[in-house]
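Participant: give me the fold of what follows.
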Amino acid sequence: MKIGFIGSGAISEILSQKILESNTAKPQDIFIYDMSAERMEYMREKYSLSACVNTEELISKAEYVFMCVRSDNAIDMAKTLRPYSFEGKTIVSISSGIPMALYEKYVPGAAVARALPNPPSRIGHGVIAVAFNSKVNAAQKEDLMKVFGAMGTCLSLGEDKINAITSLTGPGPVYAFFQALVESSLLLGIDHKTSAKLAHGTVEGCLKVWEKNIDDISGLLAETSTPGGISVRQLYSLEQDSFKASVKGCYEEGFLRTKAYSDNISKMLEEMN
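Facilitator: Down below sits the predicted model:
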């Protein structure tokens, strides 16, 4: 498998690490191009990747061209692909909110995939949803699922779900919950180091229990809720403070932000027609 990264930032580095660790591709079969010669040199020296002099060279050598560019640069970068042939190749969009339609416009008939690894992907425990257009064949899908599978749990979904998954897999709200657990412990007189251990151990233990019956979170709540007991009072307090509504609201806000990127790109593409 020959893989190319246009843009060699954090996402490219995480992908490169996991691809190499999983032996999905050899270093000499991973190509990089970046406007920053310094960044390319760093990637070349650290991972023994093949640095390219321009996008043309990278596209000519790679079977899978990963567009690891900032969302606000995506249109300009997509335009640069127009002169090149992508027959037998797949373009992979790795930018928040950037729809496959952008690359389909500038490279008509191209096989295009879209994904966005979340931060825990760097340690192999990410959640990555991947969408494919109709031009991506079964072998190409298998290759890309293998690439992203090296980073954690990989799901194949329709593109209409990608913006939601981008929000739902963001770790920010989860980390905020962890912080709230620690602060609650501090409030009750436990020192910070012990508070962190208590919070981490509690979360880790609950996740292990959940893994054994992942489809029945309501059942787990019922098991721990003795009538008139501690958990019932805790859950009642959370509901009084609209806990569930707040959680749902924060993820909806993340979705709307990501969707706004996609809608803006789609609107621009319509205006160009």
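
Participant: use CA for all of it now, contacts and neighbours both
Facilitator: OK.

Participant: ok, T226 - how many residues close by?
Facilitator: For T226, the count of nearby residues is 12 (other Cα atoms under 10 Å).

Participant: mind checking the SS state of it?
Facilitator: Recorded secondary structure, T226: coil (DSSP: H, G, I helix; E, B strand; the rest coil).

Participant: I98: neighbour count?
Facilitator: I98 has 29 nearby residues by other Cα under 10 Å.

Participant: if you drop the residues flanking it in sequence, what lies closest to it?
Facilitator: Of all residues not flanking I98 in the chain, S262 sits nearest, at 5.4 Å (Cα to Cα, 6 or more residues apart in numbering).

Participant: I figured that neighbour hits G97, correct?
Facilitator: Yes: with contact defined as Cα atoms under 8 Å, S262 reaches G97; the gap is 4.7 Å.

Participant: going along the chain, name the helices of the stretch 101-250 of the chain.
Facilitator: Remark: helices assigned in the stretch 101-250 of the chain by DSSP state H, counting those that start in this stretch are 138-149, 162-168, 172-187, 192-211, 217-224, 230-240, 243-272.

Participant: buried residues in the fourth one, which are they?
Facilitator: The reference is to helix 192-211. Across helix 192-211, burial judged by 16 or more other Cα atoms under 10 Å covers S195, A196, L198, A199.

Participant: one more: the longest one?
Facilitator: Buried positions in helix 243-272, judged by neighbour count with 16+ other Cα under 10 Å: Y251, G254, F255, L256, T258, K259, Y261, S262, I265, S266.

Participant: could you also give me the structure for this second sequence? I'd like to compare it with the first:
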Amino acid sequence: MSKVALRNKLGFIGGGRMAEALISGVLSAKLYQPDQIRVADPDAGRLDHVEARYGVQGGGTNHELASMSDVIVLAVKPQAMAEALSGIRDVLTKQLVLSVAAGVKISRIMETCGPNTRIIRAMPNMPAMVGEGITALAIGPKMEEDAIDCARQIFESVGRVVLINERLMDAVTGLSGSGPAYVFLMIEAMADGGVKMGLPRETASLLAAQTVLGAARMVLETGQHPAGLKDQVASPGGTTIAGLHRLEQGGLRAVVIDAIETATKRSQELGG
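Facilitator: Next up is the predicted model:
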């Protein structure tokens, strides 16, 4: 299939960091040109920023943006979704709506905007800001393949994409949505360990971050199970197995599993 520019107008309701990441991504991937993108946001400072940096069009109401767009990205906080939907429901005809609002179900959007609304729910994560995100897509009913391809290409411009059943979206939130924060904490802890052992802070932070980046890339590119890669590093009687033993004693594996379960349950609570 050709690139998504065949859907020639892309509108963002909300101009925050995730919207900016997607704007940067689709422009870099040459899926859209700046004059094909419009952004609406009540924060004039954000609009000025994205207009100046990316050359896109800013301003106007949500209603005006929706009426002029072929693809609409709902990039608002969950608590702002009701207001955003009320401003566009009267002009939705055949537009493709992509929602990145955490916890807002497809059924809720369709209840407000009508049963024929063409909606795909997305859960990207923070590394999308550097083009290394992972986005889970839950597809609304009666969705055409070209619309799914359109959504996939937009989110692939900022990383990888997986398709899931919407009932698993809370688990995605607990794992990959919240996951970058878990990894940041691990990087910080690894760097602290290096500092404790005498390394300069800057060096320790670089060693920790690059180690995590490289290890993740090995999992993705080799296709090997993480346990197999771990065993390749852990020589008999060596330093690595001694360190792994201490991590297991401290319950790292169980704590990480518990954290994802807790975050998933919280996502369920917030989503009602």
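
Participant: which among the buried residues of helix 192-211 of structure 1 gets closest to T153 of structure 1?
Facilitator: A199 (24.4 Å; Cα to Cα).

Participant: separation between the equivalent of that closest one over in structure 2 and I241 of structure 2?
Facilitator: Mapped onto structure 2 by TM-score structural alignment, A199 of structure 1 lines up with A208. Distance from A208 of structure 2 to I241 of structure 2, counting by Cα to Cα, to the nearest Å: 18 Å.

Participant: coming back round to it: residues contacting the residue nearest to I98 of structure 1?
Facilitator: With contact taken as Cα atoms under 8 Å, 6 or more residues apart in numbering, S262 of structure 1 is in contact with G97, I98, P99.

Participant: what does V130 of structure 1 give?
Facilitator: A113, R114, A115, L116, M145, C154, L155, S156, L157, G158, E159, I162 are the contacts of V130 of structure 1 under Cα under 8 Å, 6+ apart.

Participant: ok, so of these, who is nearest E57 of structure 1?
Facilitator: Distances from E57 of structure 1 to the contacts of V130 of structure 1, taken by Cα to Cα, are shortest for A113, at 21.1 Å.

Participant: residue in structure 2 paired with the closest one?
Facilitator: So, by TM-score structural alignment, A113 of structure 1 is matched to I120.

Participant: I figured that match hits T135, correct?
Facilitator: No: counting by Cα under 8 Å, I120 of structure 2 does not reach T135; the two are 11.9 Å apart.

Participant: so who does the residue nearest the centre of structure 2 touch?
Facilitator: In structure 2, the centroid-proximal residue (Cα atoms, centre = their mean) is P124; its distance is 1.4 Å. Counting by Cα under 8 Å, 6+ apart, P124 of structure 2 touches V100, G133, I134, T135, A136, F155, G177.

Participant: give the aligned equivalent of the first one in structure 1.
Facilitator: Put plainly, it is V100 of structure 2. V100 of structure 2 maps onto I94 in structure 1, by TM-score structural alignment.

Participant: where's that match relative to R70 of structure 1, distance?
Facilitator: 9 Å.

Participant: same question, M35 of structure 1
Facilitator: Taking Cα to Cα, one finds M35 of structure 1 at 13 Å from R70 of structure 1.

Participant: name the element V50 of structure 2 belongs to?
Facilitator: With secondary structure defined by DSSP states H and E, V50 of structure 2 is part of helix 44-54.

Participant: tell me the buried residues in that helix?
Facilitator: R46, L47, V50, E51, Y54.

Participant: pretty sure the first one sits against G14.
Facilitator: What it means is R46 of structure 2. No: R46 of structure 2 lies out of contact with G14 (Cα under 8 Å); the separation is 9.1 Å.

Participant: between these two, what contacts are shared?
Facilitator: By Cα under 8 Å, 6+ apart, no residue touches both R46 of structure 2 and G14.
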